[in-house]
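*Asks:* Build me a model from this:
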Amino acid sequence: MARGGQGLARVAVVVRAGAAPLWWCGVFAAAIGVLPPGVTGRRIGVLGGAALFLVSAAVVALLRRGRYAAIARGVARAGKYDTLQDRAVTVRAWRRGHRWWLLLAFAAALGSSFAVPAAGGMLLAGTGAGLRLKAAWLGRRERVEQTLLWVRVDWLDGRGGNPAGMAVKALRGTGVAAGDAAPGGARRRTAALA
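*Replies:* Now for the predicted structure:
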């Protein structure tokens, strides 16, 4: 980084990076997992899985909101020489750092289907849905405050990190037009040429 600038990653993008892989791993594990009758039977497995989906989505969406709000209160403006990391780079870093955990979670969800059909996959899908809800909450906060939230890349661990972890001391902010991701971490939509 030139002249003391820092590499910055979008907080909402880091949060949202795990949503799609967890969701799709969960959906595939649940779809395959409904095939064996399991110990409990399919009906109990699917009903239990639906309850696990709702609970995990709610818990993940609400978890650590206080910490996010606390570190967002002291947001400082990003410096002139700070480098804003692309959305694709942030997502790739998170997914590369967590690929073995995702594979292990998929295998565990699939294996649990022999006891409780589809429940493990639905739990995994609920976790992905919860991350998407948390990113949406961050996006609403960014729109209201007209400030995109960024975290220093070196404060995230090598696996893409946790933007609300104890290593994160404060966040940086930019205007809503900065970077290539919209508030909430989604791809920025470009206006169609007329």
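*Asks:* use CA for all of it now, contacts and neighbours both
*Replies:* Fine.
*Asks:* Look at L8 and give its secondary structure.
*Replies:* Secondary structure for L8, judged by DSSP: H, G, I helix; E, B strand; the rest coil, is strand.
*Asks:* quick one, what contacts it?
*Replies:* Going by Cα atoms under 8 Å, 6 or more residues apart in numbering, L8 touches 82-85, 150-153.
*Asks:* D157 versus that one, what's the distance?
*Replies:* Here the criterion is Cα to Cα, to the nearest Å. By it, L8 lies 13 Å from D157.
*Asks:* those strands in this protein, which residues are they?
*Replies:* 7-10, 76-77, 83-84, 148-152, 172-174 (DSSP state E).
*Asks:* Any chance of a markdown table for those strands, columns distance to V46?
*Replies:* Compiled in a markdown table, these are given as follows (distance: least, Cα to Cα, whole Å):
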| stretch | distance to V46 |
| --- | --- |
| strand 7-10 | 36 |
| strand 76-77 | 47 |
| strand 83-84 | 43 |
| strand 148-152 | 38 |
| strand 172-174 | 43 |
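*Asks:* for those, which one sits closest to G45?
*Replies:* Of all the strands of the chain, it is strand 7-10 that lies closest to G45, at 37.7 Å by Cα to Cα.
*Asks:* Distance check, the residue lying closest to A129 once chain neighbours are set aside against A2.
*Replies:* Using Cα to Cα, 6 or more residues apart in numbering and skipping the chain neighbours, the partner closest in space to A129 is A57 (5.6 Å). Separation of A57 from A2 (Cα to Cα): 41 Å.
*Asks:* this one next, for a side-by-side:
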Amino acid sequence: MARGGQQSLARVAVIVRAGSVPLFWLGVLSAGIGLLLPGITGRHIGVYAGAALFVVCAAVVALVRRGRYRAWADRASRAGKFDFLQDRGVTLRNWRRAHRWWLVVAFVAGIACSLAVPAAVGMGIAGAGTGLWLKAVWIGRRERGDDAILWVRTDWAGTGRPAGKQVKGYRTTGVAAGDAAPGGGARRR
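*Replies:* Have a look, this model is predicted:
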């Protein structure tokens, strides 16, 4: 949303972290419900497969597109005086509102797949949430090391793609800007 020289900026780490909590808890809940179902393969195989899927999903989600994040962070420019910094709560609410149906589909798929392999898909969903959290922590370490918070224009990030094809660059501010700590977590007062 650019007007004149003003642009609305959202925190990169907050956008990344926005999906971690709902994905993790929906995954845990669907895995728990899935454990109540015997499934075709049995509970033991389902839990072992789910543990492997959790680790693989967490690693893949945490590591994917790191090069793109690094490249944009290295080339980031300073935010302008009149740029509007979006609150953490607004960014979280926008992401969750835009992805609510995907979250419902993931939850239902986690339960439905438990008829075949109990709890496995739910644990994979929880792993994806953990991977997003790990990626946000990695971004936070970079922000602390550079002493600069990374921001992306809201019109480029769309509904939650801070490293997508539409992104043409990041902006930076000091670590005191905004209402979120480095890494996208709530700032302690």
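*Asks:* and the angle for the helix ranked longest in structure 2 with strand 149-153?
*Replies:* As assigned by DSSP state H, the longest helix anywhere in structure 2 is helix 120-146. Per axes from the mean of the first three to the mean of the last three Cα atoms, to 10 degrees, the angle that helix 120-146 of structure 2 makes with strand 149-153 is 110 degrees.
*Asks:* Next, the mean deviation of helix 120-146 of structure 2 compared to structure 1.
*Replies:* For helix 120-146 of structure 2, the mean deviation from structure 1 after alignment is 0.2 Å (mean Cα distance after the TM-score superposition for structure 1).
*Asks:* One more: stretch 50-62 of structure 2?
*Replies:* Mean for stretch 50-62 of structure 2 is 0.3 Å (mean Cα distance after the TM-score superposition for structure 1).
*Asks:* re earlier: mind listing what's buried in the longest helix of structure 2?
*Replies:* Neighbour counts using 16 or more other Cα atoms under 10 Å place 120-140, 142-143 of helix 120-146 of structure 2 among the buried residues.
*Asks:* now stretch 34-46 of structure 2
*Replies:* Judged by neighbour count (16+ other Cα under 10 Å), stretch 34-46 of structure 2 contains these buried residues: 34-35, 37-39, 42-43, 45-46.
*Asks:* on that earlier part again, closest to N162 of structure 1 out of the strands of structure 1?
*Replies:* N162 of structure 1 lies closest, by Cα to Cα, to one member of the strands of structure 1: strand 148-152, at 9.7 Å.
*Asks:* ok, residues contacting the closest one?
*Replies:* Residues contacting strand 148-152 of structure 1 (Cα under 8 Å, 6+ apart): 6-12, 72, 75, 142, 163, 168, 170-176, 178, 183.
*Asks:* and what of stretch 54-63 of structure 2?
*Replies:* With Cα under 8 Å, 6+ apart as the contact definition, stretch 54-63 of structure 2 has outside contacts at 123-135.
*Asks:* Just checking the distance from that stretch to the centre of its chain.
*Replies:* Here stretch 54-63 of structure 2 is found 12 Å from its chain centre; the criterion is Cα atoms, centre = their mean, to the nearest Å.
*Asks:* hang on, the earlier thing: deepest-packed of the strands of structure 1, please.
*Replies:* strand 148-152 (a mean of 27; mean count of other Cα atoms under 10 Å).
*Asks:* For that one, give me the average deviation versus structure 2.
*Replies:* After superposition onto structure 2, the mean distance of strand 148-152 of structure 1 to its aligned counterpart is 0.1 Å, using mean Cα distance after the TM-score superposition for structure 1.
*Asks:* matching residues in structure 2 for that strand?
*Replies:* Here strand 148-152 of structure 1 aligns to structure 2 at residues 149-153, judged by TM-score structural alignment.
*Asks:* how about the helices in structure 2?
*Replies:* Ranges of helices within structure 2 are 12-18, 20-35, 43-63, 66-74, 88-98, 100-112, 120-146, 154-157, based on DSSP H.
*Asks:* Kindly reformat the ones you listed as TSV containing distance to R188 of structure 2.
*Replies:* Output for the helices of structure 2, formatted as TSV (distance: least, Cα to Cα, whole Å):
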stretch	distance to R188 of structure 2
helix 12-18	15
helix 20-35	19
helix 43-63	25
helix 66-74	25
helix 88-98	13
helix 100-112	28
helix 120-146	15
helix 154-157	25
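*Asks:* R189 of structure 2: which of those is closest?
*Replies:* R189 of structure 2 lies closest to helix 88-98 among the helices of structure 2, at 14.6 Å (Cα to Cα).
*Asks:* list the helices and strands the closest one packs on?
*Replies:* Secondary-structure packing of helix 88-98 of structure 2 (3 or more Cα pairs under 8 Å, 6 or more residues apart in numbering; DSSP states H and E): strand 8-11, helix 12-18.
*Asks:* I'm done for today, thanks for sticking with me.
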